[in-house]
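J.: Got a sequence here, can you build the structure:
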Amino acid sequence: MRGFNLTPQQPANGLTVLELFCGGGLGAIGFKAAGSDIVKALDFDKNAVKAYRHNFGDHIEQADINEIDIDSLPNTDVIFGGPPCQDFSVAGKGAGADGERGKLVWRYLEIIAAKQPKAFVFENVKGLITKRHRPTFDALIGKFNEIGYEISWQVINAWHYGVAQKRERVFVVGIRKDLGFTFEFPKPLEGDYQTRVLRDVIEDLPEPCSQSNGGHLSNNYGTDYEMANRKESYEKPGATVTAHHRCSYTHPGEEQRRFTVRECLRIQSAPDTYVLPDDISLSAQYRIVGNGIASRVAWYIGRALADQLASASN
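T.: Next up, the predicted model:
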């Protein structure tokens, strides 16, 4: 049962990666499995940093990206990660690039301009390309071009790439212009396109036990039985796992309950080897999972990027 893994390990591809806004590392799962070497990772959130360190080691640092000395960051082939996206969310206040978190987008650009990696991968919410925020998005693409990058971007639905979840996110990939090519987004592997449903990824998991500490079990099987609004179906992909997933949807089984953290991890295509430490609160665990990049999507992007960079250097 604990062998769930949608990100099979690929051979080392020789690429070094600096990960910014790394969260708990769901995206890192995919990039590492694609064969890349993440040499440094940064995040501001202490719980996310704790989760990342627990799963990947000590190359993670808790830091405010606005305060960090850019010269102290390592030079790497790739910079990966998207700034926190709440200011661009359709569901949020929509402050955009003027919001405190929105401003991090420009700091991200500043770091790429200074470091000039061969490539960068930027992930964000679909709200970034809505009418309200499209001028910001277009300005950002223009700036990436100005600092020397050929840009490709696409709205990717995780369900099209073998993930049992309808999750749409904007991915922007920049390739340094002197490398002479533009990134092409990968096509889904055979059998992946709109195929995986909840039954495929969570049916074998045990029912959670309710415990006095809110059902907080080790290995992330706990739940605290909060009621939710809409019952999901085993025969369909899950709705988008959000940072506040505890409130929105109920498990498709007979008992009305919310999804456990482990179920949410599975729906995010994270392998069972990824475990959130027990001393992180349940609400923080849900937040880490909901804010993460679907691991299998990161695996796809990481593989495609490595292949295309290798082809360009031959």
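
J.: from here on, contacts and neighbour counts on C-alpha atoms
T.: OK.

J.: mind checking how far K118 is from I151?
T.: Using CA to CA, to the nearest Å, one obtains 12 Å as the distance from K118 to I151.

J.: Same question for G142.
T.: From G142 across to I151, the span is 9 Å (CA to CA).

J.: which of the two has more neighbours?
T.: The neighbour count for G142 versus I151, taken as other CA atoms under 10 Å, is higher for I151 (21 against 13).

J.: Following up with a second sequence; could you model it the same way so I can compare the two?
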Amino acid sequence: MAAHFLGYDSIGIEWDRNACETRYAAGLPTIHADVSVMRETRFHEIPSSVEVLTGGPPCQSFSVAGNGAGRRALETVKEFIHRLVEGKDEAEVDKDLHALGDPRTALVLEPLRWLLKAIETEGRDPYKVIVLEQVPAVMPLWEVYAELLGGGEGRLNGVKYETSCWKLKTERYGVPQTRTRAVLVARRPGQGAVEPPETTHLPFELRRGKGATDADGLLPDSDIPRARRPWVSMAQALDAASKSDGSPLDVSRLVQDGKMQFFVVSNYGSGGDPKKRGRRLASQPAFTVTGKVSRNRVYRNQAEYKAQRYDRFTIPESGVLQTFPHNFPWSGNDQAQQVGNAVPPRLGMYVLSKALRGNAPSAAELAAATTWPAVPRATTDQLRAFGCGDQSRCPPDSHKISPPRRKPSP
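T.: Here you go, the predicted model:
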């Protein structure tokens, strides 16, 4: 989506059928496939004109919220990276990766394997730019990537990159949500050093412990540098989106006494105690939007909280907190998971613009990114035929529809 708003064409490879349906509805060319299979047997289907490789390997096994298999295997995965570059037997590498338990952990190596495939395939050029994104726990792996790509040794055949690794806070780029991401940018030499995108907003810092109040994180005007704007709040983002033409957002239920002054209770508890779950005010950025965003409880006041009368964010509202356009055509099932899995498009625009053009997205590009263009049904059908036309090549059982459950006899 960031590429689209910056004027670049792209093609996606997506395992999840539901995410594919959303992409088809949005007019985004997508192949419904396993990235490993595409690399091994269908690499020729990717146009040779593709110059940029972007990837976000699944984060669950590395993230704090996941089962932690990836974090425990970090040192082992580093070893695999070196083995691939040094030209070790890939079948043996795959066997050892499989033994790690969580197959998603191995996918963090796919961007490297795609680069090696491009280098070793006749008629292909190495990617000019590589952009990878993950949870902060993966930063040690990105640093290994950066070191190897900068050396050009082994199977890289002398192909070198200028590299940089960043930890970026989303609220510092105008995203109404706190979320830290680890980003690797690698660029072929000749374009200068790779610098991180300059921040545009203040960080959100919330004090915890005794004496902390709901107003913590709100900086007085005297503490705001002139070059930085305050972070964007949930109320600001939702209110602006609700006023756009054709917006599906109706935030009137969140308004009290003429303004939005709700608070959100996180779906994550502290030691399983719901009373210790975090809170965010409407005047603050949202918690990190995860696939469980629909479980967050929204209250207008303390009386509703005591009575446990709460609301939920809708899918379009959750998308807006991720900086998706208000009218983005979410489709398929598991839409909350789709929203939570995504990179905030606004952050993506800052990263891609810096990596590809060396500057920040323009004000006009950022403004245009608040609305998604209408996509004709015929275009969606054509993209589905392109991405899923031969369902035998889609991931196994991905198009299998479970029969409806029968109600038990009385």
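
J.: TM-score for this pair?
T.: Taking TM-score structural alignment, normalised by the length of structure 1 as the basis, the two superposed chains have a TM-score of 0.73; 252 aligned residues with a CA RMSD of 2.5 Å.

J.: quick one, strands of the stretch 101-250 of structure 1?
T.: With DSSP state E, counting those that start in this stretch as the criterion, the stretch 101-250 of structure 1 has strands at 119-125, 149-157, 168-176, 230-231, 249-250.

J.: Turn the ones you listed into TSV, columns for distance to D45 of structure 1.
T.: TSV is the format used below for those (distance: least, CA to CA, whole Å):
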stretch	distance to D45 of structure 1
strand 119-125	18
strand 149-157	26
strand 168-176	21
strand 230-231	30
strand 249-250	26
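
J.: The ones you listed: which one's closest to N291 of structure 1?
T.: Smallest distance to N291 of structure 1 across those (CA to CA): 10.1 Å, for strand 119-125.

J.: Just give me the mean distance for the closest one relative to structure 2.
T.: Superposed on structure 2, strand 119-125 of structure 1 shows a mean distance of 0.6 Å to its aligned residues (mean CA distance after the TM-score superposition for structure 1).

J.: returning to what we had before: right, and the strands of the stretch 101-250 of structure 1 - which one's nearest P237 of structure 1?
T.: Judging those by CA to CA, what sits closest to P237 of structure 1 is strand 149-157, at 11.3 Å.

J.: among the strands of the stretch 101-250 of structure 1, which is nearest A312 of structure 1?
T.: A312 of structure 1 lies closest to strand 168-176 among the strands of the stretch 101-250 of structure 1, at 10.7 Å (CA to CA).

J.: name the helices or strands packed onto that closest one?
T.: Secondary-structure packing of strand 168-176 of structure 1 (3 or more CA pairs under 8 Å, 6 or more residues apart in numbering; DSSP states H and E): strand 119-125, strand 149-157.

J.: Kindly reformat those strands as CSV containing distance to R303 of structure 1.
T.: Formatted as CSV, these follow (distance: least, CA to CA, whole Å):
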stretch, distance to R303 of structure 1
strand 119-125, 12
strand 149-157, 16
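
J.: Counterpart of G102 of structure 1 over in structure 2?
T.: The equivalent of G102 of structure 1 in structure 2 is T105 (alignment by TM-score structural alignment).

J.: Determine which stretch of the helices and strands packed on strand 168-176 of structure 1 is the most buried.
T.: A comparison of these by mean neighbour count, using mean count of other CA atoms under 10 Å, puts strand 119-125 on top with a mean of 22.
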